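Asks: Quick one, structure for this:
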Amino acid sequence: MRKFAAMLILLLVVLPQLHAAPKLIHDIDAMQVRVYQLDNGLTVYLTRNAETPRLYAEIAVRAGSSTDPADCTGLAHYLEHLMFKGSSKMGTLDYSKERPYLEKITRLYEQHFVETDAAKRKEIYQKINRTSTEAAKYAVANDIDRIYKFIGGTNVNAHTYYEETIYKVDLPANQLERWATIESERFSDPVFRLFHTELEAVYEEKNTSLDSGARMISEAVERLLFPGHTYGSQTVLGLPEHLKKPSLVRIRDYFQKYYVPGNMAIIISGDIEMDETIAVIDRYFGPWPAKPVPQVKAQPLRAIDGIQRVTVQHEGEEFVTLAWQTVPNQHPDAEALMIFDMILDNSVAGLINLNLVSPQKVRSAGSYVNQLNEAGAQYLWGSPRDGQALEDVEALLLNQIRLIQQGKFEDWLIPAIITNLQSVTESSYETNENRVAMIRDSFIARQPWAEAIQDHARLAAVTREDVVRVANQYFGENYVVGYLVKGKADIQHIEKPPIDAVPLNSSSESAFARSVLALPTTPLSPSFMQKGKDYQQSGPINGVTYYTTQNPVNDLFSITWTFPKGSLHDDLLLTAFDLLEKSGTAQMSSTELGKRWYQLGVSADFYVNENFTEITLSGLASSYEPGMKLLWQWLHDSQFQEATLKKLVADFKISRAEAMEEPGTIIHAMARYHRYGEQSKYLKRTSSEQLDQLSVETLKSSLAQLLKLPHDISYVGQLTENQWREKTPVLKPTAKAPAEPNRPVQPIQEPVEILFYHREMAQAQVWIESKLDGLSPDDLVVLNVFNEYFGGGMSSVVFQELREARGLAYSASGYLSSPRWVGDHYLAVGSIACQADKTEKALTKFLQLFDQLPESDVRFKETRDALIARLRAERNDFRNRVSTVQFWQRRGVDFDLSQRAYQQVPSTQLKELLGFYRQHVKSRPKRISILGDRSRVDLDALKKIGPVRELVAEDIFTR
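Replies: As a prediction, this is how the structure comes out:
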């Protein structure tokens, strides 16, 4: 018997290795990508990037909304969410006891799916709710995220699009085998537990889209652009009526059909050894059984008959969208159409940029292309100036196409486009995420990597004649016009179903999790940033501090001037830079300047923060000196025109008015008003009347005063400090840096004060805030531990309690923020977006989390170990080293926070975290801002939490 057992064990060990070895398909290109195919059909792409000791992995599935069943739209996206629920081993305490409940839930959902009587559907849902509560007693919520968090993983996420569903994670490089263990288990044996709360989270994501005018007009245009095709009829998030009656059987069938090795790929970029990595992948994923690969039959796509028009009403910015059918991504004309799009709009020197935006004929405009597997589209868009009709913007956009059809574009433009595209590609090599994205796109497009790496060569071969031909061939009088106009949006309100909070077992862990964490790894040695090694610093010398960082990857440079003055010091700075971007010099007009920037392959960018301003020049190293000369002429010899300013002010006033109707701006302004009162930046900003009185001399003076301040200069590239400083003009500071902004937080009179702003929308947005006293930079380590415990990822307190247990929201976050400058404030912040009729319940639970923090030794240990693992693998990439130093300097932190955290976190105990929480966070007075529909939000219930004051736009905005 023992001999038989020993032979059986040997057989089990040997069997997984009986399949053929991975087949190497490709191994030569700029990223040194290796492409393999396992015996079961699974494709594997590997690329080595040793800049940091991390790896970024995606698992790609060729399935998305376009393969959803017509009566179950949104199914692929549902499945994406359910793939985080674990398996018969992962995410469960006892699957044998859990399984009968899950099977009953599946049967109940099938009854719910076919039932048409509303009352009976409610009865079935009540049974689902009760059964789900019983099933959840055996579930470990977000086990997968907890494991990843424990081993230092970040960005655990996924997305669904027309033809793809992608699962992603960023990990320390020594966690490859643990990753393979987790993912091979997840994809070979998924279990769809905790479904009814996840259903609500998905619907909350749909609600978010309903409050977006841009998304609503996009979907309306797609319906007309792709007649008879699922690209137009099936949105990624699905129809509301389908989302509320899902079928777990249909979802399982979809998984079985599309999640098969031959329809999937693993893509990894990072600090990996190729041979070792493919061996691990083959060991864990090779035993997956080969299954039939779904044959995707191209759907019929009818041509557009004439000009099709659609109008959508929504709050916010008005604009027009034009859309044409073109070609799918593997069509011979695909490259010519991409060049056509770049001739229209390349942000700097396209026809739309030079003919419409720069001369202020429209407020804003652009174009973009979308080439999918079965069809393609070209889009143009534009927003009107004050008094300008959308029809006029439409005509101006159409004229730009006619210019290309007539060949009226300059000869230098196509070569310049090719050069700039190559620069973009080179910069993409710098990050693992961008490297993987390039590879993933080729896999989804069913394009062999050997062909994908020739994309740039094919683009470079495009001629003027090719562009003129496709412009005339594809852009006739058969297209779609979409108008987004101001008006009352058509919002579908869905009744909130009764959901009981399910137990989460947050202090438990699955046997699978313990087995994964027991796998041996070689710990990474931490490496903290060192001045003189990772970057060079000189000065300050005559008011200027110089930083130099070497670029080890490509020949792209960037140089940034950072000035200690921002919008809170001078509200006109941003307007001054906006005017600069519309202005030329004594030698060349704004249009000629845009052409020259693009020809050189460099760009100048401006960033005005509340307490500092940055000017950045970046691009090809070969253009450093001419680019610098051009920037200097622009900054010091700009020719501001009153007529340009008047148009700019008019456009700015429209943009400001439209922003005052956008939910994101409103809730932000509410929170700032609640915090600072009349000192809120939205009330202190320059009024419309003052804007009308602006002169070019005032703005020129704002810019000139900025350039006189002490500043930092940070260079990233391949030159030494002496070399780049020799090639760089000098600004000589003659003024003192202004004091940091001082805005005292307003006193609060009640334990909880609520501000409410009415707006008709599907969701309510809630912002919770407390001012924290008695903190200093020495508290930052424990503050970060608290943030990880409270709001860090899907296994955190906030996510688990608000979304996973109760289905109250799609997005919810909670954290403690540190001051942005010396003298600024520490704050506790919570935010949630939820269906309006869930507002009171969501807010009540969130307040409870802040004031009755759940205590869990297991969760704390996971948090602590996660931070340690992350710190071991943490490295600042070469482009962000100096900005990280400056970030902490502005906050008065004179030590390496990562290094201190690595020293202190291992010995931190739960009692220290709780002591910090009780002293600084617990029971602090709360300021609550709520934006939502008065008819859907229960104001009387809110008044039981704290006094409610209703606001209008004039309370929080200066017009």
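Asks: switch to C-alpha atoms for all contacts and neighbour counts from now on
Replies: Noted.
Asks: Nearest spatial neighbour of Ile832, chain-adjacent residues omitted?
Replies: Spatially, and ignoring its direct neighbours in sequence, Ile832 is nearest to Ala812 (4.4 Å; Cα to Cα, 6 or more residues apart in numbering).
Asks: quick one: that neighbour and Gln800 touch, right?
Replies: No: the criterion here is Cα atoms under 8 Å, and Ala812 misses it with Gln800 at 9.9 Å.
Asks: how far away is the spatially closest residue to Pro663 that is not a sequence neighbour from Leu951?
Replies: Nearest non-adjacent residue to Pro663, counting by Cα to Cα, 6+ apart: Leu931, 7.5 Å away. Distance of Leu931 to Leu951, computed by Cα to Cα, to the nearest Å: 10 Å.
Asks: this one as well, want them side by side:
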Amino acid sequence: ETNAGKQSDFVKAITSTPLPDIAPVWVDYNKDIQKAKTGIADVMYVPNKDNSIFRLNYYFEQGNFNNRMLPIALQYLQFLGTDKLSSEEITKQFYNLAASFSANAGNEETTVTISGLQENFSKAVTLFEDLLRNCKPDAAALEALKDRMLKSRANNKTNKGAIAAAIQNYAIYGQNNPYNYVLTNEEIKSLKAEDLVALLHSLPNYKHEVLYYGPAPLAKMSADITKLHTLPNTWKETPKAIQFKPVKQGASQVLFNDYDAVQSEIYWVRDLGQYDAKNTAKIGIYNSYFGGGMGSVVFQTIRESKALAYSTYAFVQTPSKKEDDYTFVGYVGSQADKMNEAISSMNELLKDLPKTEQNFVNAIKSQKKDIETQRITKDGIIFNYLNARKKGLSEDMR
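Replies: Okay, here's the model as predicted:
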């Protein structure tokens, strides 16, 4: 039995020491983000008042769910050259400019980033724009990329983290789920360099927003990007995204993956219904109290008191979009001979939530302190706004 709720004289002395009040700093999207237009694209701007570094992002509300070739094409881009410059020469030029670029596609959004010194803004953006719009197929680079992808997939079959992610997706969405919505091995092998390059060339014609964090004034930045980033008169139609909805869980179900392993990995997964912003504070406190840290009920009971697991947690996962559902995820990683007892212990906590007043008070204090000390700065302000927008919010979601 743990001594939850009890404190030594030393701890009491520490906790009784008054701390200076720290006022929370809320993001005001209307004041902290300036907006403009470049052609038909919206621009979001946050000034960098600290140094001469800029970060320019092209933000697309499309990703793997719209086109499964898009993530592969963006990986392929870094290995390509143009008629004038090889891939190696482009890399050297970015290095000489003290600049870099990255391009990543998630399931539902894609971000292309160019960063570097503001004095080289025009040269860096011009270099990237030329690469994106004029890159040429490279069969050898594509074959090497395919080999790495297929090898990574083979390795994932023995990676417990990848296996866990796969079975959780299966539990939430069923057989057709986000985890396995990818090209098959045969489809990867049959990919053509010309198709991937054509997709890259067309990317600027799809609707996107321009996000800028840097020292240049908004008016100058907007004028510069209008010259450097050519846009069409109208956007190309975005491919329709596939939709995944959680399966309705009418009864408990056990999904079993039989892998040769020393330890047992057990997960609890449950759909909790559609997102509601009113639940934000309650979920934060619940996660902190029940299973979100070393002082939580789950950790203290299953690991510290009963020594049944090397790792354990439980939390409610908040969706990224207002249309999506909350998901409860619990976890116990234990020795195989302790698995049954560990499962019973977690089930007991889920059925009858222990009440420890001091822990609950601490959970509330922890949430308040996190809000008071958290600072959202730089281009994090813009991405915080984008995350809130997906949830249908127009104010700081905290």
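Asks: quick revisit: now the helix or strand encompassing the residue nearest to Ile832 of the first structure on the second structure. Mean distance?
Replies: Assigned by DSSP states H and E, Ala812 of the first structure falls within strand 811-817. Following the fit onto the second structure, the mean deviation recorded for strand 811-817 of the first structure is 1.6 Å by mean Cα distance after the TM-score superposition for the first structure.
Asks: In the second structure, which residue range corresponds to that strand?
Replies: With TM-score structural alignment applied, strand 811-817 of the first structure matches the range 311-317 in the second structure.
Asks: Kindly report the same for stretch 782-799 of the first structure.
Replies: Going by TM-score structural alignment, stretch 782-799 of the first structure sits over residues 282-299 in the second structure.
Asks: Could you tell me the end-to-end distance of the matching stretch?
Replies: 20 Å.
Asks: Please, which helix or strand holds Val424 of the first structure?
Replies: Assigned by DSSP H and E, Val424 of the first structure belongs to helix 413-428.
Asks: oh, I was asking about Gln249 of the second structure
Replies: Gln249 of the second structure belongs to no helix or strand when assigned by DSSP H and E.
Asks: how about the counterpart of Lys123 of the second structure in the first structure, what does it touch?
Replies: Aligned counterpart of Lys123 of the second structure in the first structure: Pro626 (TM-score structural alignment). Neighbouring residues of Pro626 of the first structure by Cα atoms under 8 Å, 6 or more residues apart in numbering: Leu600.
Asks: Chain neighbours aside, what residue packs nearest to the residue nearest the centre of the second structure?
Replies: Geometric centre of the second structure, nearest residue: Gly106, 8.1 Å, by Cα atoms, centre = their mean. Leaving aside its sequence neighbours, Gly106 of the second structure sits nearest to Gly63 (Cα to Cα, 6+ apart; 5.4 Å).
Asks: Does that neighbour touch Glu109 like I think?
Replies: Yes: contact between Gly63 of the second structure and Glu109 holds when scored by Cα under 8 Å: they sit 4.7 Å apart.
Asks: And those two? Which one has more around it.
Replies: A side-by-side neighbour count of Gly63 of the second structure and Glu109, using other Cα atoms under 10 Å, places Gly63 first with 21 against 16.
Asks: That one corresponds to which position in the first structure?
Replies: Counting by TM-score structural alignment, Gly63 of the second structure corresponds to Gly566 in the first structure.
Asks: Now do the contacts for its match.
Replies: Gly566 of the first structure sits next to Leu573, Val608, Asn609, Glu610, Asn611, Phe612, Thr613 when contact means Cα under 8 Å, 6+ apart.
Asks: biggest separation within these, which pair?
Replies: Farthest-apart pair in the contacts of Gly566 of the first structure is Leu573 and Asn611; separation 11.3 Å (Cα to Cα).
Asks: And Leu142 of the second structure? What does it align with in the first structure?
Replies: Alignment note: Leu142 of the second structure maps to Leu645 in the first structure; criterion TM-score structural alignment.
Asks: So its match, which state does it fall into?
Replies: Under DSSP: H, G, I helix; E, B strand; the rest coil, the three-state class of Leu645 of the first structure is helix.
Asks: Give the other helices and strands that the strand holding Ala812 of the first structure contacts.
Replies: In terms of contacts (3 or more Cα pairs under 8 Å, 6 or more residues apart in numbering; DSSP states H and E), strand 811-817 of the first structure is packed against helix 780-791, helix 797-798, strand 826-835.
Asks: Neighbours of Arg455 of the first structure, how many?
Replies: Heads up, residue 455 of the first structure is Asp, not Arg. Residues near Asp455 of the first structure, counting by other Cα under 10 Å: 12.
Asks: Tell me the residue in the second structure aligned with Leu600 of the first structure.
Replies: Counting by TM-score structural alignment, Leu600 of the first structure lines up with Leu97 in the second structure.
Asks: which residues touch the residue lying closest to Tyr331 of the second structure once chain neighbours are set aside?
Replies: Leaving out its chain neighbours, the residue that sits closest to Tyr331 of the second structure by Cα to Cα, 6+ apart is Tyr267, at 4.6 Å. Going by Cα under 8 Å, 6+ apart, Tyr267 of the second structure touches Gln168, Val329, Gly330, Tyr331, Val332.
Asks: Likewise for Val312 of the first structure?
Replies: Contacts for Val312 of the first structure (Cα under 8 Å, 6+ apart) come out as Gly213, Met216, Ile217, Ala220, Gly482, Tyr483, Leu484, Val485, Ala489.
Asks: Now do the same for Gln313 of the first structure: its match in the second structure.
Replies: Under the alignment (TM-score structural alignment), Gln313 of the first structure pairs with nothing in the second structure.
Asks: Number of residues surrounding Gln313 of the first structure?
Replies: Neighbours of Gln313 of the first structure (other Cα under 10 Å): 17.
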